[in-house]
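Participant: mind looking at a prediction? Sequence and model below.
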Amino acid sequence: MMIKSQILDNKTARGLPWVVAIAFFMQSLDGTILNTALPAMARDLNEDPLRMQGVIIAYMLTVALLIPASGWIADRFGTKKIFFSAIVLFSFGSLLCALSNSLDMLIGARVVQGLGGALMLPVGRLVVLRAYPRSELVRIMGFITIPGLLGPLIGPTMGGWMVQYLTWHWIFLINLPVGLVGCYAAFKFIPDLRGKQKSRFDSLGFVLFGAAMLLITIAMEGLGELHLPHLRVMLLLFAGMACLIAYWLRAGRVANPLFSPSLFNTRTFAIGLFGNLFARLGSGALPFLVPLLLQVALGYSPSQAGMSMLPLAAAAILAKSLARPIIDRLGYRLVLTANTLALGIMLASIGLVSEQTPYWLLLALLAILGAINSLQFTAMNAVTLIDLDDENASSGNSLLSVVGQLSLSLGVACAGALLGGFSADVGNATQATVLSAFQLTFLSVGVMTIFAAAIFSLLSEHDGRMMVQD
């Protein structure tokens, strides 16, 4: 299959990955730095800390709702204009957050942030997908996702430091200088790429699919952080699934659906997408579980826990540079099948950590886990998109972003539900019983991740290797 790419001058080809990486970093950092500051924000705004979940949910739901439309918006108005606007919206929303003097104003500002955040990730990846030949996809995707791995690792520590020594407003103000650099770089380096044909927007499909993502996301968060009654969670989940089924039944009968069922005619896309959904259960739970394990179960201070995560981040960065030669030599099938098994085993092995575990061994386990997780993200994303032609690239990329958002919520919700369930089972919350709950949770998450290897084993030995460059 002939897959074309845009021709870039050398200056743009070198600068473009940096621009997309900056945007990824802004979004991933903001998603984790906020959690540490919520109690301080509640005190300053004279609110109950339990009500502050709306600050997180407003952003999450805005992103979940808008991502499905990101591909059509980029095709209609051009990637340069939309990517630039996304950074402006995100930065402006950050400024409004910092200026907020009430919870309602803060929630409204987070919606503005979410409008920008929903466009930055999928449109940035779409630019890369269209601008470079498929043979470069692994290398470029590996580079631009490094900041996305760093954000969840340094976010909680940075948020705690800012709240302690400055004020909570700085967790939003820090986005402004990064946003200014991003706006300049986007204007200078992002090419203006559009879809070949202007299609009519699938409004009803957007409503059905958006409603499904909203309902399923709220249900997953209700199972975890929101602690909704199980009956309400089940009703939300069934309503979301009904909207999703209605969307797909309709999509097969209309001319230009939001996401065409024909996307799944590309084997690598179908396998990669479902593999992403289930393998990210463990990856999504990792930034949530590890800091809690270190602080709550093992008694580490926030700064000690943050420093202990550095080997994980360093190994993740190193693994990105090794991803392409490993995949070129072994192929996607072997790499993803073996690496998914290794990821599940390593997640389960963290459940063996206790107060008697030598510190050096803990750091070594986290470093190995970081490297495996990094290779997993790079290979999964690349194999999902690598065989899509230009006509389906925008739609497929947006659907991958939706699945990423959904699986992240699902991973955190599953981890939170397992942790809560095991904590209830062991009775009185002593240090030993809390550690036991964490150990059982890591073991369960690891086993769930291992099952995803069966999906990637369906790839053929040659999938992703037959690429024709311009």
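Facilitator: Now that the structure is in, tell me what you want to look at. Numbers count the residues shown, from 1 in each chain.
Participant: switch to C-alpha atoms for all contacts and neighbour counts from now on
Facilitator: OK.
Participant: what about the closest residue to Glu221 other than its chain neighbours, how many residues nearby?
Facilitator: Spatial nearest neighbour of Glu221, chain neighbours left out: Ala413 (5.7 Å); criterion: C-alpha to C-alpha, 6 or more residues apart in numbering. Other residues near Ala413 come to 26 when the count uses other C-alpha atoms under 10 Å.
Participant: one more: Gly427?
Facilitator: The burial count assigned to Gly427 is 10, neighbours taken as other C-alpha under 10 Å.
Participant: helix/strand/coil for it?
Facilitator: Reducing the assignment to helix, strand or coil with DSSP: H, G, I helix; E, B strand; the rest coil, the entry for Gly427 is coil.
Participant: quickly note the distance from it to Leu352.
Facilitator: Between Gly427 and Leu352 the distance is 21 Å, computed by C-alpha to C-alpha, to the nearest Å.
Participant: that older thread, helix or strand: which one has the residue nearest to Glu221?
Facilitator: Secondary structure assigned from DSSP states H and E places Ala413 in helix 390-425.
Participant: that helix packs against which elements?
Facilitator: If contacts are counted by 3 or more C-alpha pairs under 8 Å, 6 or more residues apart in numbering; DSSP states H and E, helix 390-425 sits against helix 53-77, helix 103-131, helix 203-223, helix 267-292, helix 359-385, helix 431-451.
Participant: buried set for that helix?
Facilitator: Of all the residues in helix 390-425, those buried under the rule 16 or more other C-alpha atoms under 10 Å are 390, 392-420, 422-423.
Participant: and Thr79, what does it touch?
Facilitator: Contact partners of Thr79, counting by C-alpha atoms under 8 Å, 6 or more residues apart in numbering, are 123, 127, 190-194.
Participant: hmm, try it at 7 Å
Facilitator: Thr79 makes contacts with 123, 127, 192-194, as judged by C-alpha atoms under 7 Å, 6 or more residues apart in numbering.
Participant: are any of these buried, and which?
Facilitator: The neighbour-count test (16+ other C-alpha under 10 Å) applied to those identifies 123, 127, 192-194 as buried.
Participant: in what helix or strand does Arg329 lie?
Facilitator: Secondary structure from DSSP H and E places Arg329 in helix 310-330.
Participant: state the number of residues packed around Pro229.
Facilitator: As a burial measure, Pro229 scores 10 neighbours (other C-alpha under 10 Å).
Participant: let me redo that: Ser135
Facilitator: One way to gauge burial is a neighbour count; for Ser135, by other C-alpha under 10 Å, it gives 17.
Participant: do you know how far the nearest residue to it once chain neighbours are set aside is from Lys196?
Facilitator: Distances taken as C-alpha to C-alpha, 6+ apart place Met467 nearest to Ser135, at 6.5 Å, with adjacent residues excluded. Computed as C-alpha to C-alpha, the Met467 to Lys196 distance reads 22 Å.
Participant: ok, these two, which is more surrounded?
Facilitator: Remark: of Met467 and Lys196, Met467 carries more neighbours, 16 against 10, as counted by other C-alpha under 10 Å.
Participant: just confirm the more buried one contacts Arg134, I think it does.
Facilitator: Yes. With contact defined as C-alpha atoms under 7 Å, Met467 reaches Arg134; the gap is 6.4 Å.
Participant: another structure for you, compare them:
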Amino acid sequence: MTMSSKVDHAAQPEVSLPALRSGRRPLVPLIVAAAFLMESIDSTVLNTSIPTIATDLRVMPLTLHMAITVYTLSLAVFIPMSGWLADRVGAKRLFCGALGLFMLGSALCGASQNLEGLLAARALQGFGGAMTTPVGRLILLRSFDKRDLAWAMSFMVTPVLIGPFLGPLLGGLITTYASWRWIFYLNLPVGAAAIAATLAFIAPDPEIPRRRFDLKGFLLVALAFACLQLSIENTTAPFLPGFMRLIVALLIPGAALLYVYGARNTAHPALDLTLLRSRTFRIGVLAGSLCRVGLNGQPFLLPLLFQLCYGLSALQSGSITFTAAIGSLITRPLMVPLLRRFGFRRLMLVTPILGAIVIAGCAGFTSTTPRPLLMAYLVLSSLVSSVQFNAQNMLIYAELPPDRLSASVSIAAVAQQISMGLGISLAATFLAVVGNPATGPVQRDFTLVFLLMAVIPLLSLPQFLRLRSEDGAEVSGWRADRKAKPSDAIPRFWPGRDRRRDPA
């Protein structure tokens, strides 16, 4: 695949950071994180509620899995146009509009009386979510300079890690003690609060040079990602030859369309693959996504293990796996001092190894393992994953100039979406291969699958070895001639800290 381009990016005007009062700046990552949490929960919240919804809508439970597939498919298809739209209408306006669409989709989901209405509403939700994630990331990148970016972006990964664990628990609680429709109605006040806070506290967009929309390129990548996403989704279906033929039938044209797109030579591509020429961006996206595939399989496998092998209810299982969110919360204040002390290269080499260890450690779980020990282990496991995800997200943007940010968030969001789906699908496929279809998976099957998934993060190490010690130093604050000081972990823009830098 070639990535040639006639664009002289160095000649493009520099994009300046928007002016923002120091007292308001810490609110920006909180606003974006709240929107991310709402979107992340919605990716998994239906899992434990499918039987109840299927009964209410008078359809088979397996048919209702289409509601999950339609949502993820809509995400994959529309993410590539998010960067262009952000430049066209402004990131702040697009973020509010995307939240509004997500709320509208949520309201229609809650009011659905049949499967067709629910699927259409989920597609609308997915379109709103496809704009929310990359554009929220773009707002963060444009609101902070690189030396303050590590602190700000540490808020962004926490919802992504908490969502897969909180979603099933929240879905189980609402379905058990209220109507399943409140799963969607609860998005309305959260979304409204996020829109109001965005309008009040996020600065206007800087001047961005407009570019033409690459319609042909968008159609190519949208169709390619639709094929790839459907192929990934179908690996979770029963492991039968018919499904294998469908997977291959979708995977081959998806890969071919991506190749055709990469061979095109256009001035303003829908996905700017020339960004992969940046070494840190390429390593962060490709190697980081490979590491994520292994780590993303764990939240899928653990609830199944607890319910199928240990006999726990969905609510009991969710109450255990939710403790993993504590690890994500612990990680957030640790990221800045960790980056300043070790730099990107050391963290990116150590975290895949630790990730492989904690995934493999799940193979030692049994039905007699004390629940407090399970919970403590999940906190540790989530802490490792959170450090890796945070460092990867910061590395991706560490060396990019401001005028390339809107193009970069689309590629990063697509890679994140595919790695998340692929991690779940690989785990499901491994479980189907090693298990007995007649009896279903048993303890030894989960043990083997955890060990297989633990190998995947290690495959990213050769690429992470290509990082240099000084890569991303402006973001991490790492310097070879000194160790981090405690004061370095305090954001410079925090109210009361160095007010002379910000006369506003």
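Facilitator: Nice, I can see it. All values reported here derive from a predicted model rather than from experimental measurement.
Participant: still on that earlier bit, and the residue nearest to Glu221 of structure 1? What does it align with in structure 2?
Facilitator: With the correspondence set by TM-score structural alignment, Ala413 of structure 1 lines up against Ser425 in structure 2.
Participant: tell me the contacts of that match?
Facilitator: Residues touching Ser425 of structure 2, when contacts are defined by C-alpha under 7 Å, 6+ apart, comprise 232-233, 235-236.
Participant: for PyMOL, write the selection for the buried entries among these.
Facilitator: Applying 16+ other C-alpha under 10 Å to those leaves a buried subset, and the PyMOL line that selects it is:
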select buried, resi 232+233+235+236
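Participant: that older thread, looking at the helices and strands packed on helix 390-425 of structure 1, which is buried most?
Facilitator: Each of those was given a mean neighbour count from mean count of other C-alpha atoms under 10 Å, and the largest, a mean of 24, is that of helix 103-131.
Participant: counting by contacts, list what the helix or strand following that one packs against.
Facilitator: Helices and strands here follow DSSP H and E; after helix 103-131 of structure 1, the next one along the chain is helix 137-165. Applying 3 or more C-alpha pairs under 7 Å, 6 or more residues apart in numbering; DSSP states H and E, one finds that helix 137-165 of structure 1 contacts helix 10-44, helix 170-173, helix 302-308, helix 310-330, helix 359-385.
Participant: okay, these, which one's buried deepest?
Facilitator: For those, the stretch with the most neighbours on average is helix 359-385, a mean of 22; neighbours defined as mean count of other C-alpha under 10 Å.
Participant: now that helix on structure 2. Mean distance?
Facilitator: After superposition onto structure 2, helix 359-385 of structure 1 lies on average 1.2 Å away from the residues it aligns with, using mean C-alpha distance after the TM-score superposition for structure 1.
Participant: run through the neighbouring helices and strands of that helix.
Facilitator: Packed on helix 359-385 of structure 1, when contacts are counted by 3+ C-alpha pairs under 7 Å, 6+ apart, are helix 137-165, helix 267-292, helix 310-330, helix 332-350.
Participant: just the angle between it and helix 310-330, please?
Facilitator: Here helix 359-385 of structure 1 runs at an angle of 40 degrees relative to helix 310-330 (axes from the mean of the first three to the mean of the last three C-alpha atoms, to 10 degrees).
Participant: and the residue nearest to Ser135 of structure 1, how far from Thr167 of structure 1?
Facilitator: When distances are taken as C-alpha to C-alpha, Met467 of structure 1 and Thr167 of structure 1 turn out to be 51 Å apart.
Participant: where in structure 2 does stretch 238-246 of structure 1 fall?
Facilitator: Residues 252-260 of structure 2 are where stretch 238-246 of structure 1 aligns, taking TM-score structural alignment as the criterion.
Participant: so what's the nearest residue to Asp470 of structure 1 once chain neighbours are set aside up against?
Facilitator: Of all residues beyond its chain neighbours, the one nearest Asp470 of structure 1 is Lys4 (6.0 Å), with distances taken as C-alpha to C-alpha, 6+ apart. Contact partners of Lys4 of structure 1, counting by C-alpha under 7 Å, 6+ apart, are 133, 469-470.
Participant: by neighbours, which of those residues wins?
Facilitator: Neighbour tally across the contacts of Lys4 of structure 1 (other C-alpha under 10 Å): the maximum, 19 neighbours, falls on Pro133.
Participant: the aligned partner of that residue in structure 2 and Val409 of structure 2, how far apart?
Facilitator: Taking TM-score structural alignment, Pro133 of structure 1 has Asp145 as its aligned residue in structure 2. Asp145 of structure 2 is 16 Å from Val409 of structure 2, where distance means C-alpha to C-alpha.
Participant: ditto for Ser106 of structure 2
Facilitator: According to C-alpha to C-alpha, Ser106 of structure 2 stands 25 Å off from Val409 of structure 2.
Participant: in TSV: the helices and strands packed on helix 137-165 of structure 1, plus distance to Ala109 of structure 1.
Facilitator: Putting these into TSV (distance: least, C-alpha to C-alpha, whole Å) gives the following:
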stretch	distance to Ala109 of structure 1
helix 10-44	13
helix 170-173	11
helix 302-308	28
helix 310-330	30
helix 359-385	31
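Participant: of all those helices, which one is nearest Thr340 of structure 1?
Facilitator: Taking C-alpha to C-alpha, helix 359-385 is the member of those nearest to Thr340 of structure 1, at 7.0 Å.
Participant: would you say the residue nearest to Asp470 of structure 1 is within a helix?
Facilitator: No. In this structure, Lys4 of structure 1 is coil, not part of a helix, as judged by three-state DSSP.
Participant: which of the helices and strands packed on helix 137-165 of structure 1 sits closest to Ile140 of structure 1?
Facilitator: helix 10-44 (6.7 Å).
Participant: show me what the closest one is packed against.
Facilitator: Helices and strands touching helix 10-44 of structure 1, as assessed by 3+ C-alpha pairs under 7 Å, 6+ apart, comprise helix 103-131, helix 137-165, helix 175-189.
Participant: stretch 329-348 of structure 2: how far from the chain's middle?
Facilitator: Offset of stretch 329-348 of structure 2 from its chain centre (C-alpha atoms, centre = their mean, to the nearest Å): 19 Å.
Participant: give me the range in structure 1 that that stretch lines up against.
Facilitator: Counting by TM-score structural alignment, stretch 329-348 of structure 2 sits on residues 317-336 of structure 1.
Participant: what do you get for stretch 42-52 of structure 2?
Facilitator: Taking TM-score structural alignment, stretch 42-52 of structure 2 hits residues 30-40 over in structure 1.
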